[in-house]
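Trainee: Could you work out the structure for the sequence below:
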Amino acid sequence: MTKSRDERAWWQSAVIYEIAPISFQDSNGDGKGDLAGLMSRLDYLGWLGIDAVWLTPIYRSPFRDLGYDISDYCSIDPGFGTLDEFDRLVSALHAEGIRLILDLVPNHTADDHAWFVESSSSRHSAKSDWYIWADPGENGGPPNNWLSRFGGSAWEWCDARRQYYYHSFLVEQPDLNWRNPDVRAAIADVMHFWLDRGVDGFRVDASAVLIKDDLLRDNPPNPQAKDKPPPQRHTSVFTDDRPETMSCIEFIREVIDGYPDRLLCGEVQGKTDRIGHFYGNDRPRLHLPLNFALLDSQWDALSLQATIDAYLNAIPKDAWPVWVIGGHDKQRIASKIGAAQMRVLAMLLMTLRGTPFFFMGDEIGRKRVPIPADRIRDPFEKLVPGYELCRDPERAPMRWDDSESGGFTTGGPWLPLGPGDAPNVAQQRRDEHSILALFRALIALRREHACLREGSHAPLRSQNDVLVFKRVTHTGEVLVALNIAAEPRRWHWHGRGRLLMSTHLDRPREPLPDASILLRGNEGVIIELARR
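Mentor: Next comes the predicted model:
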């Protein structure tokens, strides 16, 4: 929930940047990014102007699923570095005025985690009930029809216990039993471990699936399953977004509220009309349930207008909005809308009311990187082929320059970087009109202009391919007009105004002669209205 204007939380005015460390910067030539490499790029983060970074998992892991299969929650995987290096990274980020958010993965562990090794050893072990176990069904097979997101039954047989365990994801990722208070206490200890080291918050992975139906009722058929991947042939009524899950999130929030100024954001599930309950009512839940509506929207002015309106009307009255345009498991939106409209999206992201999140590479207009079949690492593509579920094209290493290794590594990169003429940071830093320059300028303008940080959202009628809205505070108003078409559009408004920025970065800040402007194709503008 939001605070008063004089007590605003830091994350309400922050710009948050997601980094997959394995693909950000390699320091030792093994082709995989690490903490030392990330440390070497702090000047870039400071130059760009972001306020916080969210790191995908860096814990000890066999890394079958980008580190979301955790073997030890309280250690750094040796491939990334050491706890000492992590502590130095936290200090260095804080010295730059940048906060650090870690991924919290409370739904499942790796199957080589000590908790699961003990739980699977016997029905009488001390941690016997730490995971979800069930006897075989009447036919001797799995207990019910629940499916894994990675294909096939979500139940795996364990000889030692003569039972099945449940896994929402990979068979090597057994689900923890959040009905067990000892599991909750153990996750709280994990949070304390990192919060005491200075971490500024967590992004909760798979927060909507922490509780499953205790009666193990079968999921019903999905009437829209045609042409969808096999794991989607059932509607996940009894495995996803159960009402009891909210108590789990409330528990996690209680832990983080024991520390001042910490953020809890989370991966949530369902359509826009379901996102509101993740904020909580009498008992707070997530500060920021991550909202991917812009990624899912049709890309035209009327659809975007409806998408924005539906989301803002779906969240609680005093909740703070959040907008996400990329991520480690979301397809690059630049491949969907093209380079020209990616600039328009950047302006939209930075001018909507709420906290903006973007993924490393979005700021240079990165598109999906082609991955040859023999280089694929993503288990989604290996286990559920043929449905374009592969996430490797998004996870390809950051291209810092146009060299063969992209400035990312001196060795062979763990995933291909893509063609040498693809967008890269060095080239775009030299170009004062690049999309990287636009991201930086927009972030700076947000910091400068109170309307863009905290103003209310006032929708206007979008017509003729131009998406329009206003941001308003008690001291001023800002208009935003975004041409979603490739052809010019004339746009009119009421009152006198001063141009603050164009997505083309080639219009000066100056008063406009009248209440209209000719928007070029794929151009957005921000206009400060004169006070009446």
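Trainee: going forward, measure contacts between C-alpha atoms and count neighbours the same way
Mentor: Fine.
Trainee: What count of nearby residues applies to residue 419?
Mentor: Residue 419: 14 surrounding residues under other Cα atoms under 10 Å.
Trainee: distance of it from residue 396?
Mentor: Distance, residue 419 to residue 396, by Cα to Cα, to the nearest Å: 12 Å.
Trainee: cool, and residue 44?
Mentor: 19 Å.
Trainee: And these two? Which one has more around it.
Mentor: residue 396 (24 against 12).
Trainee: residues in contact with that one?
Mentor: By Cα atoms under 8 Å, 6 or more residues apart in numbering, the contact set of residue 396 is 23, 369, 415-418.
Trainee: Tabulate those (CSV), appending distance to residue 127 and neighbour count.
Mentor: Formatted as CSV, the contacts of residue 396 follow (distance: Cα to Cα, whole Å; neighbours: other Cα atoms under 10 Å):
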residue, distance to residue 127, neighbour count
23, 36, 26
369, 43, 21
415, 38, 22
416, 42, 19
417, 43, 23
418, 46, 21
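Trainee: One more, please, to line up against the first structure:
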Amino acid sequence: MTKMDPKLKAASAADKDWWRGAVIYQIYPRSFQDSNGDGVGDLLGIVSRIPYIASLGVDAIWISPFFTSPMKDFGYDVSDYCDVDPMFGQLSDFDALIEAAHERGLKVMIDLVLSHTSDQHPWFQESRASRDNDKADWYVWADPKPDGTPPNNWLSIFGGPAWHWDARREQYYLHNFLVSQPDLNFHNMEVQDALLDVTRFWLDRGVDGFRLDTINFYFADKELRDNPALPPEKRNATIAPSVNPYNHQEHLYSKNQPENLAFLKSYRALLDEYPATTSVGEVGDAQRGLELLGEYTAGDDHVHMCYAFEFLSAEKLTASRVVETMTRLDAAAPDGWACWAFSNHDVIRHTTRWNLTPAAHRCYTTMMIALRGSLCLYQGEELGLPEADVAFEDLQDPYGIEFWPEFKGRDGCRTPMVWEPSNQNGGFSAAQPWLPVSHDHVMRSVETQEHDPAAPLHHYRRALAFRRTHPALVKGSHANLMAQGDVLSFTRSYKGQTIFCAFNLSDTPSTLDMPAGNWVAIGTELGSTGAASDGRLHLGPWQPCFALQR
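Mentor: I've put the predicted structure just below:
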């Protein structure tokens, strides 16, 4: 097992709050880099690209699941939490990845899926064997109603009831996702202990933190009460809101249970045994996302940070929406910490979702690095990649296959990373990739953009460098949040440094008054402009302003 360099470990421990304001680069390992020519990305492929990731100026990487799995949901259905699926390599490859990342000053976070396992996990195989074995109560089992139907009205995110009949036990088991993803029973303390042991296994291998998948799904209501209906006007889910009946319910009982807070305290206590480790929880709830974020990050004894889906939705991110979201967050989580993302492996890439021009894409990137919170960037985002168009016959995602064509699934954001334009696979693999590479993406490859100073890749590097050199943008508070038409403005402050930030989120010029005080323009490398002699700020289309208070 690779041990962290003592100097790096000491430096790490010196700033236990490195995560606060950190920029985290998400890697979807199937699609990042194939090192062995089988058409699927792997851990050694990631190792080979660590220099590139470090060149972006990010602080950490988050690797989506690479554990042993039948891959019904591409790794989010785990059959062995403590091993690497042969598709991605072996444990020694992961150790090499840790070493390579730490040598470049990058933290390593991994994606832990604790709410459910694969139905091929040994725990479930034992649990379903009988009603009286040692793990009989490790999953959520329930008797049918007298008429044989499921115990309640809960629905699966992937369509249909959230219950599946098992002939061995003559009971139903709960699956919030695929039928092959049974939900663990967190009311059983042995289950909690087993999952804490899994976490310790990876901490002992040198992992710096965890992205906790579906963190608000851990507990289900003990009484298995029916969820109430959700009025049509409140159906605002991020993924497939109109075609999925899951969005017709208010999920009061199938998730978001109060018992979750006690488990998160146990989880944090374990992390606190390892200096400078962190956690970010995915809060999957369209109605209560910010409220749960506040509960789960309150104080210093829950998870360190969470992200909700406000900035991952299809609704375009306007100045007023940013102010509304940040204001709601301040009320819900006054001492909590958010982690923001515009794109990830579950949603349409934001350049397509919001129909962004190159200038708009640059402005949103610049705005993102100024927001209070930590940031997640999704692989290929720095290249300005649009959503790929994947034909039905090439689809792999069960979600898309189920709801096609009204919802095409998540494959369009999961196609392989494009490194160079020498072949049709963009340098990802010498073999046929598991998903086709978009021709449009190949024209936007890393190598192509390296030689173009105006390319999105260089703007991301400049933006991240600018953020890193201004502590107020990394760890500071925010104030004076305002939306004046299409212009968003606020201040960020930290240890005597105050920066005024403004962004014209439109393609028409705007003018506003600078706040009182002595301000010096900064950020010209990002297209920032300063105030005129009369104190008025004139912003061109999609233009930012950064000013430092003297």
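Trainee: if we can go back for a sec, in helices, which of the contacts of residue 396 of structure 1 appear?
Mentor: Counting by DSSP state H, no part of the contacts of residue 396 of structure 1 is found in helices.
Trainee: ok, so of those residues, who is nearest residue 193 of structure 1?
Mentor: Nearest to residue 193 of structure 1, judged by Cα to Cα, of the contacts of residue 396 of structure 1 is residue 23 at 25.7 Å.
Trainee: which one in structure 2 is aligned with that closest one?
Mentor: Aligned counterpart of residue 23 of structure 1 in structure 2: residue 31 (TM-score structural alignment).
Trainee: Excluding covalently adjacent residues, which one is nearest to its match?
Mentor: Nearest residue to residue 31 of structure 2 in three dimensions, chain neighbours excluded: residue 416, at 4.2 Å (Cα to Cα, 6 or more residues apart in numbering).
Trainee: Could you find the counterpart of the one you found in structure 1?
Mentor: Match for residue 416 of structure 2 (TM-score structural alignment): residue 397.
Trainee: Let me see the contact set for its match.
Mentor: Counting by Cα under 8 Å, 6+ apart, residue 397 of structure 1 touches 22-25, 408, 413-417.
Trainee: And it, how far from residue 388 of structure 1?
Mentor: Counting by Cα to Cα, the gap from residue 397 of structure 1 to residue 388 of structure 1 is 20 Å.
Trainee: swap in residue 280 of structure 1?
Mentor: In terms of Cα to Cα, residue 280 of structure 1 sits 35 Å off from residue 388 of structure 1.
Trainee: Next: residue 406 of structure 1.
Mentor: According to Cα to Cα, residue 406 of structure 1 and residue 388 of structure 1 sit 26 Å apart.
Trainee: Also residue 494 of structure 1?
Mentor: 46 Å.
Trainee: How about residue 270 of structure 1?
Mentor: The spacing between residue 270 of structure 1 and residue 388 of structure 1, counted by Cα to Cα, is 21 Å.
Trainee: and what of residue 50 of structure 1?
Mentor: To residue 388 of structure 1, residue 50 of structure 1 is 32 Å away according to Cα to Cα.
Trainee: more neighbours, the two?
Mentor: The neighbour count for residue 50 of structure 1 versus residue 388, taken as other Cα under 10 Å, is higher for residue 50 (21 against 11).
Trainee: The aligned residue in structure 2 for the more buried one - nearest residue in space that isn't next to it in sequence?
Mentor: Aligned counterpart of residue 50 of structure 1 in structure 2: residue 58 (TM-score structural alignment). Sequence neighbours aside, residue 23 is the residue nearest to residue 58 of structure 2 in space, at 5.1 Å (criterion: Cα to Cα, 6+ apart).
Trainee: How about the contacts made by the aligned partner of residue 260 of structure 2 in structure 1?
Mentor: Using TM-score structural alignment as the criterion, residue 260 of structure 2 maps onto residue 245 of structure 1. The contact partners of residue 245 of structure 1, by Cα under 8 Å, 6+ apart, come to 207-211.
Trainee: Over to residue 519 of structure 1?
Mentor: Residue 519 of structure 1 neighbours (Cα under 8 Å, 6+ apart): 483, 488-491, 525.
Trainee: which of those residues tops the neighbour count?
Mentor: residue 483 leads the contacts of residue 519 of structure 1 on contacts (other Cα under 10 Å) with 28 neighbours.
Trainee: What residue in structure 2 is paired with that residue?
Mentor: Checking TM-score structural alignment: residue 483 of structure 1 goes with residue 504.
Trainee: Is that match in contact with residue 510, as I believe?
Mentor: Yes - using Cα atoms under 8 Å, residue 504 of structure 2 makes contact with residue 510 at a distance of 6.9 Å.
Trainee: how near is the residue positioned nearest the centre of structure 2 to residue 376 of structure 2?
Mentor: Central residue of structure 2 (Cα atoms, centre = their mean): residue 344, 5.8 Å from the mean position. To residue 376 of structure 2, residue 344 of structure 2 is 8 Å away according to Cα to Cα.
Trainee: among the contacts of residue 519 of structure 1, which are in strands?
Mentor: Members of these lying in strands (criterion: DSSP state E): 483, 489-491, 525.
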